[in-house]
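Student: Pasted the sequence and its predicted model underneath.
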Amino acid sequence: MNASLQGDFKINGLSLRSFVNLSPLEAEEVRRWRNHPEIRRFMYNDREIDSIEHIQFIESLRESSHSGYWVVHEENRPLGTLSLTRFNPLHHHAFLGIYANPFDSTKGRGKRLMEALLALSFSHFGLHTLKLEVMEENERAITLYETMGFVREGCWRDYIFKEGRYRSILLMGILNETL
């Protein structure tokens, strides 16, 4: 089951291309997205990632049995990225990551990305539970997650220190049978 964490997929009319299968130009495009201020501000690590570090991260995924990262395209338009981390085949759960292409303002990108991630998680990988962590002030993401059926399961108060103050992290989850 884990070997396919590095595979490419077609789901709901979208193409999911594993980071490990990206060309150098595609990998650089993903790094540009990740370094965009609107993406970085909601990351635990909000510093800019250099190209060497990014390549090393992608190379580390080749050996990972617990993490998968994908770039998602609709036709030839890049919508954003998805990830499953802390993938646990014994307990049938994983944590998700998602961000939309910050250079594309098409409405509905987040929902399309989430629909693909839910289908990948529950239909392809057979997960029972999908979890996420989100900064409490990321209201747009929280609204999307709740619209998709995620529920708040807890809060890590003052969990990270950014920009001179502590920030709380909401824990959210969805069960396969919820859908």
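Tutor: Structure's in. What do you need?

Student: rest of the way, CA atoms for contacts and neighbours
Tutor: Will do.

Student: Please enumerate the strands of this protein.
Tutor: For the chain, strands defined by DSSP state E occupy the ranges 9-11, 14-18, 68-74, 77-88, 93-100, 129-135, 151-162, 165-175.

Student: Point out the most buried one among these.
Tutor: Mean neighbour count (mean count of other C-alpha atoms under 10 Å) peaks for strand 68-74 among the strands of the chain, with a mean of 23.

Student: now for it, which elements pack on it?
Tutor: Based on contacts counted as 3 or more C-alpha pairs under 8 Å, 6 or more residues apart in numbering; DSSP states H and E, the elements that strand 68-74 packs against are strand 14-18, strand 77-88.

Student: Use this one as the comparison:
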Amino acid sequence: MMTIATTQPKLLTGSRVYLRPINGEDAGMYYEHLYVEETRRLTGTHKYATKEQISRYIDAKSQDASSVLLLIALQESDEVIGDIALQDIDTINRSAGIRIAISYEQHQGQGYGQEAMQLLLEYGFGVLNLQRIELEVFTYNPRAAHVYEKLGFVREGIKRKALYYHHQYHDVITMSMLADEYRAKYGISEL
């Protein structure tokens, strides 16, 4: 396990975690996180990449206006524990997808992911003025589905046998949250 503690600018700050931009110096650490087997399973990651490909991916993301890729770090130690992204940002329809990965088991189930999601939802609905944020979660990850529902996401449907992983097909749950649902859940009034 490779953990890197760095002092980087904090884009979004919570009580226990903060979200910061990813940069070229993070390529080695991001590469290590990509190969944690249980995290790969929970995120349905099939693709393998070299460190050079990861570096190019990070560079491309910094130029991509349709996504926001951030690292999740602990407030107390600056240790990076995962990543989170708004992706496929559609400025006409004001929608985006959201995804998250907490890389190591010792950081999972601690509420860090929930706090990171709240920070990025606030950014998406508040700063980017999105109307809809959606996600997908696999039926074999009920813990994540439960957290998403606690956050205010609504189940929209099931994509049957949409993921092939470890010699089996799995269903994918689609969920979303609308801006008015977000404001009602978190007590935020419109201006």
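Tutor: In hand now; what should we look at? Computed from a predicted model, the values in this text were never measured in an experiment.

Student: quick one on the thing from earlier: will you turn the helices and strands packed on strand 68-74 of structure 1 into JSON lines that also has distance to V151 of structure 1?
Tutor: Output for these, formatted as JSON lines (distance: least, C-alpha to C-alpha, whole Å):
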{"stretch": "strand 14-18", "distance to V151 of structure 1": "26"}
{"stretch": "strand 77-88", "distance to V151 of structure 1": "18"}
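
Student: closest to Y145 of structure 1 out of those?
Tutor: Across these, Y145 of structure 1 has its closest neighbour in strand 77-88 (13.9 Å, C-alpha to C-alpha).

Student: Return the angle between stretch directions for that closest one and strand 68-74.
Tutor: 160 degrees (axes from the mean of the first three to the mean of the last three C-alpha atoms, to 10 degrees).

Student: By how much does strand 77-88 of structure 1 deviate from structure 2 on average?
Tutor: Overlaying structure 2 shows strand 77-88 of structure 1 at a mean distance of 1.4 Å from the equivalent residues (mean C-alpha distance after the TM-score superposition for structure 1).

Student: circling back: can you say which of the strands of structure 1 is nearest to R47 of structure 1?
Tutor: For these, proximity to R47 of structure 1 was assessed by C-alpha to C-alpha; strand 151-162 is nearest, at 10.6 Å.

Student: Quick check: the closest one compared with structure 2, mean distance?
Tutor: The superposed strand 151-162 of structure 1 is, by mean C-alpha distance after the TM-score superposition for structure 1, a mean 1.1 Å from where its aligned residues fall in structure 2.

Student: residue range for that strand in structure 2?
Tutor: Strand 151-162 of structure 1 lines up with residues 154-165 of structure 2 when matched by TM-score structural alignment.

Student: what does the matching stretch contact?
Tutor: Outside stretch 154-165 of structure 2, the residues that touch it by C-alpha atoms under 8 Å, 6 or more residues apart in numbering are 41, 44, 46, 149, 169-177.

Student: Any buried residues in the helix of greatest length in structure 2, and which?
Tutor: If you go by DSSP state H, structure 2 has its longest helix at helix 51-63. Residues 54-55, 58, 61 are the ones in helix 51-63 of structure 2 that count as buried (16 or more other C-alpha atoms under 10 Å).
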